[in-house]
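In: Need the 3D shape of this:
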Amino acid sequence: MTEIVDLNAGTVFVGGGGEGYASPQSLLLKYANRHGLIAGATGTGKTVTLQTLAESFSRAGVPVFMADVKGDLAGIAKPGDPNGKLHEPFQKRALQIGVELQYEGFPVTFWDIWGERGHPVRTTPSEMGPLLLSRLMGLSDVQEGVLNIAFRVADEQGLALLDMKDLQSMLVWIGENAKDLSLKYGNVSTASVGAIQRALMVLENEGGDRLFGEPALELSDIMRLDASGKGMVNILSAEKLMNAPRLYATFLLWLMSELFEQLPEVGDPDKPRIAFFFDEAHLLFDDAPPALIDKIEQVARLIRSKGVSLWFISQNPADLPDAVLGQLGNRVQHALRAFTAKDQKALRMAAQNYRPNPAFDTAEAIQAVGTGEAVTSLLEAKGVPGIVQRTLVRPPSAQLGPIADAERAAMNAASAMALKYGKTLDRESAAEILAKRAETAAQESAKAGAKGGDEDLWSMDREYSRARRYDPGIQIPDAPKPRSSSARSSSTDSIVEAFGKSFARQLGTKSGQALVRGVLGSLFRGK
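Out: Sure thing, here's the model as predicted:
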C-alpha cells in the first residue's frame, strides 16, 4: 500500500509516483530560498505545477506573489470540485503518488496595474529609478544619461517625482535650463529631452501611466497571512499586461528590487518570507541592457539571505542567463520538444544541469515525460542537489482554471486592500512646485509690466506661457495695456488685446490650451 504523504509536514510536496517513478519528492522549506526553475514546452503542465507549489507555500504560511498570464490561476481561491470532470483523474493520480486529495481554497488578493480586475498597483518614478525607467521606455545610453540628470536635480531641489506629470514637468524644466545644467552635469541635449518626452507619451498612450502614482504599493501588503495562518496568494492580472511585455518585465524587476532593498538580512530562515514566481521569465532578459542583467543577477544571488524564494517559469532553461540559472537549486523540468538541431542542443544543455541518475538517461527522460509529469531535482540535506527523478506532479487542491468575473469582483470589494488602494492620491510634488515657481515669475513680470514698458509686457507673456507648460490650468490675467507713445505700441496693443480675448474664450478647452502652448508660446519666445 502506498504511504500517504502529509502535506502539512513543513515541506513543499511536488509529487511522486509508482513503478518507474520517484518516491515522494518534497522540498524542505529551509532550502526553498535557494530559488527554483519550472520549465517545459507549451501545454506540458507548467501552470499546474506553479499552482501546486503556490498552494504548498501558502499552506506552510508563506505569502506568494505570481503573475496570471493566461487568466487561469484565479481558481486557487476556491476549493476543487469533487463532482467535476477532473476529480476522477486527480483522485487516481493522488492515490498513485501517495497523497490524500483534499479540496480547499486559499486566501487570494487580486492586483492589476490598470485597476480593472484587481486592486491598482502603483509605484512612483522616484522609487522605480532612472535605470528601470530607461529600460521601460527603450532609451539610448545618452538619453538614459539625461534622465539620470533629471532625477539628480529633482533630488537636490526637493522635487518629488510621484507620477507621470511630475516626470514630464521635470523634463520641461531640464530642457529650459539645459545650458546652465550642462556646465555642472555634462551635456544636456534638448533633442534627448524631446526623445524622452516622446517615449513617455507612447508609454502614456499604452496605459503605462497607470503604474505611476500614489498610494504606492507597500511590500507589507503582499506579505500577509490570513486568520488561519495561510500565506496570502497575490495574483497579478497579466492577460492585458502581456500586450506590453516591456512594462510587464519592468514592473516585476522593480518589485524584486524593492524586496531586495527593503527587506532585512535574515540568513537562512526555517521557511521563506515570501515566494515570488516569474512567469514568462524570458521577458525579463529580452533586449535588456547589460547593466540591468547584472542587477538581476546580483539580486538573484543575494536576495536568498533576505528570505525570498524566487521561481522562474519559462519554456526553456536556455532562456535564462547562466549566472541566474546557476542560482536555481530546485528544478522541475517538464517535457522539451527537440524537432530541430537547435532544439536538440538545448535539450542536451538542459540535461547537463541535473545530477545524473544511473537508472535512466536524463535527456531521454525530458523528452519522454507526458503532461503533468516532470524531471525533478530538489535540494536535500545540507543543500546538496538531489539526483534527478521522474516525477508525477501532485494534483492541485484548489480549483484549476479561472473564476467568474462576478466572483472576482466580489472578492475585490470584500478585500481590505480596496479601501487603501482604491482611490488615487495627488499630493503636491514636482509638477505643482515648478508650476508655482513659473506662476510667481509671471506675476512678478505682470507687476513690472503694469509700470509700463513693452519689454516688461512681453516678458510677462513669456513667463505665463512657461507656467502653462507645467500646469495648463494656470489662469492668465488680463494683460495691462502698454503705453501708447509710439506707433509700435499701438500695433502691439491690438495684437495683445486680440489674443487676450482669445485666451478668455479658449482657456477652458483642450484645444485652447494647445493654442496657448503652441502659437503664443512660439510668438512670445520669438520676441
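
In: Could you use CA atoms for every contact and neighbour count after this?
Out: OK.

In: Any buried residues in the strand or helix carrying Thr391, and which?
Out: Per DSSP states H and E, Thr391 falls inside strand 389-393. By 16 or more other C-alpha atoms under 10 Å, the buried positions in strand 389-393 come out as 389-393.

In: which helices and strands sit right next to it?
Out: If contacts are counted by 3 or more C-alpha pairs under 8 Å, 6 or more residues apart in numbering; DSSP states H and E, strand 389-393 sits against strand 11-16, strand 373-377.

In: Name the surrounding residues that touch that strand.
Out: Contacting residues not belonging to strand 389-393 are listed as 14-17, 20-22, 25, 49, 93, 97, 357, 365, 369, 372-377 [C-alpha atoms under 8 Å, 6 or more residues apart in numbering].

In: Can you say which of those residues are buried?
Out: Those of the contacts of strand 389-393 that meet the buried threshold are 14-17, 21-22, 25, 49, 93, 97, 365, 369, 372-377, by 16+ other C-alpha under 10 Å.

In: C-terminal to the strand or helix carrying Ser491, which secondary structure element comes first?
Out: Here Ser491, judged by DSSP H and E, is contained in helix 487-506. Heading C-terminal from helix 487-506, the first helix or strand you meet, by DSSP H and E, is helix 510-515.

In: OK, contacts around Gly512?
Out: 503, 505-506.

In: And the strands in the chain?
Out: 11-16, 25-28, 36-39, 64-68, 108-112, 119-120, 233-237, 274-278, 308-314, 330-333, 373-377, 389-393 (DSSP state E).

In: Could you check the angle the fourth one makes with strand 308-314?
Out: Direction vectors for strand 64-68 and strand 308-314, defined by axes from the mean of the first three to the mean of the last three C-alpha atoms, to 10 degrees, enclose an angle of 20 degrees.

In: Strand 64-68 packs against which elements?
Out: When contacts are defined as 3+ C-alpha pairs under 8 Å, 6+ apart, strand 64-68 packs onto helix 46-59, strand 233-237, strand 274-278.

In: Contacts for the longest one next, please.
Out: Applying C-alpha under 8 Å, 6+ apart, the external contacts of helix 46-59 come out as 7-8, 11-14, 38-40, 63-64, 73, 76, 106, 229-233, 275, 277, 313, 334, 372, 393-398, 400.

In: Equivalent analysis for the last one, please.
Out: Taking contacts as C-alpha under 8 Å, 6+ apart, the residues outside strand 274-278 that touch it are 50, 54, 57, 62-67, 223, 252, 307-313.

In: follow-up on the earlier one: kindly supply the PyMOL command isolating those of the contacts of helix 46-59 that are buried.
Out: Buried subset of the contacts of helix 46-59, written as a PyMOL selection, criterion 16+ other C-alpha under 10 Å:
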select buried, resi 7+11+12+13+14+38+39+40+63+64+73+76+106+230+231+232+233+275+277+313+334+372+393+394+395+396+397+398+400
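
In: And this one, please, so the two structures can be compared:
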Amino acid sequence: MTSAPPPSEPASQPGSEPPDAVREIAAGYAFTGPALDLGAVLLGADAYPRAQVRIPLGVLNRHGLVAGATGTGKTKTLQLIAEQLSAQGVPVFLADIKGDVSGISVPGTPNDRITGRAAEVGQSWTPRGCPAEFYALGGQGTGIPVRATVTSFGPLLLAKVLELNETQEASLGLVFHYADRSGLELYDLKDLTAVISFLTSPEGKAELKGVGGLSAATAGVILRSLTVLDNEGAGAFFGEPEFDTAELLRTAADGRGVVSVLELPAVQNRPRLFSTFLMWLLADLYQELPEVGDLDRPKLVFFFDEAHLLFKGASTSFLESITQTVRLIRSKGVGIFFVTQTPKDVPADVLAQLGNRVQHALRAFTPDDAKALKATVSTFPRSGYDLTEVLTRLGTGEAVVTVLSEKGAPTPVAATRLRAPRSLMGPVGEPALRAAVEASPLAARYRDAIDRESAYEKLTARPAAAPAAGPESVSRSERSERPEQPTREREREREGPGGMLGSLLSSPALKSFARSAGTQLGREITRSLFGTSRRLR
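Out: Model prediction:
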C-alpha cells in the first residue's frame, strides 16, 4: 500500500479529491453487497467523506473485536453498528453495563456536535430509534428477568462463577453427573446445595462408590462458595422460568431486528457472574440453532462486553470450550463481537478467529500501557500508517479499522472518523424504561419466579435423608416467601386433570418443564462443551 503523505506535504482538504493513499484505502471498502457504514477515512486531522469505511453484512458471523481505552467511544460504536444491523433486519444483543445504552430505543436529539460530525464524515443524519427489549439478570433491575436453571448452566460455567480450582471443578461435575443420572432436577441453588449435602452424608456416600467420591473438604469449599454467591443476591439468577434464548432472534412487525439490551448496573459487583452468564447465553444458542453455513446476513450479532472478565483466571478446559464455541457458532449464523480494552485481553486462539477489528485509542502512560500498545500494533496487518503514533492520537469517536472483505480477505487498515448514532446517545430514563418493559409481551412470561418440585423437595421427602437444607445459603427467607405456589400446584395435581387442562397448558411452570425436557439433548451437548464429560468418561 502507498505510504501516507510525509509531514511536509500539504494535507488535502476534506471536500477535495482524496490523496492517493486515501483512495487506495477506500478501494478496499468498495463492497457491492449490503454493508454497514462506519465512517470516513482519516488522514492526519482530516476526514474524507468520499472515502467510506464499511463492513459487509455477510462477514459479521466471522466475529469481531471492539477495543480501546475507557472514554474513547466504544459504547457509541456498538450503538452505531447495532442500529444499522437492526435496520437490516438482524437481531442484536447488547449488554448495558453503564446504563446508557437504553437510548437506542428512541430517536436521537440533533445538536451542533452531531450535525458537525455528520458533515465531516458524509453522513445523512436523521434521528431514529430501534425496536428494543430490556432484560435484567434475575430481575435485579427494571428489565424482564433472565434466569437459567442450575442444570442448564452446567458445572464448568458454575465452577468459573464460584472460582473453583480444577479439582473442585471436577467434583462439581461429579455432583451434576449424579443429579442427572438420579432424576434430581437442579433448578436453583438450594437444589444443588441439597444434593451436595446428601452426597456427603452416610447414605449419599454409598451412591458414589462406583464413580468415585466427594470429599468433605471439597464439598465444604463448594458449599461455602455457594453461600457467598447466594448472600450476594446472585441466587435470583438461577431458577425458573428459564429464559428461552430464541427470544433474542426476534424481529419486529416492520422487519427490523429487535435489539435486546441486558441491563447490568445492579451486578457490577459480580462481574464474573455477568460474563459467565453471557457465555451461557451463547452456549444455549449454539445448542438450539441449526447449522446454516454462511448466510447473506447473520441471524444474530452478539456483543460480549467486558470480555476480559470471561478469560481472567479461566481454567484450560474452560478456555478450550470458549474457543470451540466461538469457532463453531459461526456456522449457526451468529456473530460475536468481544468488547474490551486491548486485544491482549483475549486469548490468542480466540483472537485469531475475530476477522473484524475496530480499535479505539490506547494510552501509553505506564510501561504496561506501552507493552499493551506494542502488542496491539502487532496484531494488525501491515499498513502505511505508523500505528503506534496513530493509536495514541485518536480522538473520541475515532478508531483504526480492518475487516474482512466479501471474499474473506482482510481490508486495508483505515484510521476512521466514525459516524454518529441516529438513536439517543444516553439513557431514556427510568419511567420510559419501565413503561417499555411493562408493555412487552414477554413480561408476563418471565416476570414471576416459579418454584417446582425438584432435588430439594425430593431429598427432603426421603425418610432417612441427611440434612437436605444444606448450609444457611439455602436462603430461608426466600423459601418462606414462596411455599404457597408449589403447594397449590400439588393440590391441583391431586384433584386430577378434569377442567384444569387449559390452565395447565398455559402454566409457565409446565412450559418451563416442557422446554427443560425437550432440550435435554441440548444440555448434554452443553455438558460436552462446558461440562466435565471428558473427565468422567
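
In: Glu176 of structure 1: which of the strands of structure 1 is closest?
Out: When the strands of structure 1 are compared by C-alpha to C-alpha, strand 119-120 sits nearest Glu176 of structure 1, at 34.3 Å.

In: start and end residues in structure 2 for the closest one, please.
Out: Strand 119-120 of structure 1 corresponds to residues 144-145 in structure 2, going by TM-score structural alignment.

In: What mean distance separates that stretch from the matching residues in structure 1?
Out: Aligned to structure 1 and superposed, stretch 144-145 of structure 2 gives a mean residue distance of 0.7 Å (mean C-alpha distance after the TM-score superposition for structure 1).

In: what's the spacing between that stretch and its chain's center?
Out: 16 Å (C-alpha atoms, centre = their mean, to the nearest Å).

In: Contacts for that stretch next, please.
Out: Applying C-alpha under 8 Å, 6+ apart, the external contacts of stretch 144-145 of structure 2 come out as 134-139, 437, 442-443, 446-447.

In: And stretch 52-59 of structure 2, by the same measure?
Out: Residues contacting stretch 52-59 of structure 2 (C-alpha under 8 Å, 6+ apart): 26, 29-31, 33-41, 294-298, 403-406, 408, 414, 416.

In: With stretch 72-91 of structure 1 instead?
Out: 47, 51, 55, 68, 101, 103-108, 235, 395-403.

In: Any idea how far that stretch is from the middle of the chain?
Out: Remark: stretch 72-91 of structure 1 is offset 30 Å from the chain centroid, using C-alpha atoms, centre = their mean.

In: Go through it and flag the buried ones.
Out: Using 16+ other C-alpha under 10 Å as the test for burial, stretch 72-91 of structure 1 gives 72-80, 87, 90-91.

In: got the end-to-end distance for it?
Out: Taking C-alpha to C-alpha, to the nearest Å as the measure, stretch 72-91 of structure 1 stretches 21 Å from start to finish.

In: what's the answer for stretch 384-399 of structure 2, then?
Out: Its start and end residues considered, stretch 384-399 of structure 2 measures 16 Å (C-alpha to C-alpha).

In: Quick check: the aligned residue for Phe277 of structure 2 in structure 1?
Out: So, by TM-score structural alignment, Phe277 of structure 2 is matched to Phe251.

In: what do you get for Val66 of structure 2?
Out: In structure 1, Val66 of structure 2 lines up with Ile38, judged by TM-score structural alignment.

In: residues contacting the nearest residue to Glu240 of structure 2 once chain neighbours are set aside?
Out: In space, and not counting its chain neighbours, Glu240 of structure 2 is closest to Ile450: 5.2 Å by C-alpha to C-alpha, 6 or more residues apart in numbering. By C-alpha under 8 Å, 6+ apart, the contact set of Ile450 of structure 2 is 239-241, 485, 508-509.

In: Most neighbours among these, which one?
Out: Pro241 (28 neighbours; other C-alpha atoms under 10 Å).

In: residues in contact with that residue?
Out: By C-alpha under 8 Å, 6+ apart, Pro241 of structure 2 lies in contact with 147-148, 445-446, 448-450, 508-509, 512.

In: Count the residues that sit near the counterpart of Thr218 of structure 2 in structure 1.
Out: Using TM-score structural alignment, the partner of Thr218 of structure 2 in structure 1 is Ser192. Neighbour count for Ser192 of structure 1, taken as other C-alpha under 10 Å: 19.

In: repeat for Pro290 of structure 2
Out: With other C-alpha under 10 Å as criterion, Pro290 of structure 2 counts 12.

In: go on, Lys345 of structure 1?
Out: Lys345 of structure 1, neighbours per other C-alpha under 10 Å, totals 11.

In: Mind checking which of the contacts of stretch 72-91 of structure 1 are buried?
Out: 47, 51, 55, 68, 101, 104, 106-108, 235, 395-400, 402-403.

In: What lines up with Leu28 of structure 1 in structure 2?
Out: In structure 2, the residue matched to Leu28 of structure 1 (TM-score structural alignment) is Pro56.

In: could you measure its match against Ile25 of structure 2, distance?
Out: 15 Å.

In: Same check on Ser331 of structure 2?
Out: For Ser331 of structure 2, the distance to Ile25 of structure 2 equals 30 Å [C-alpha to C-alpha].

In: and if you look at Gly518 of structure 2?
Out: Following C-alpha to C-alpha, the distance that separates Gly518 of structure 2 from Ile25 of structure 2 is 51 Å.

In: With Gly395 of structure 2 instead?
Out: Separation of Gly395 of structure 2 from Ile25 of structure 2 (C-alpha to C-alpha): 20 Å.

In: Settle it for me: which of these two has more neighbours?
Out: Comparing Gly395 of structure 2 with Ile25 by other C-alpha under 10 Å, the one with more neighbours is Ile25, at 23 against 16.
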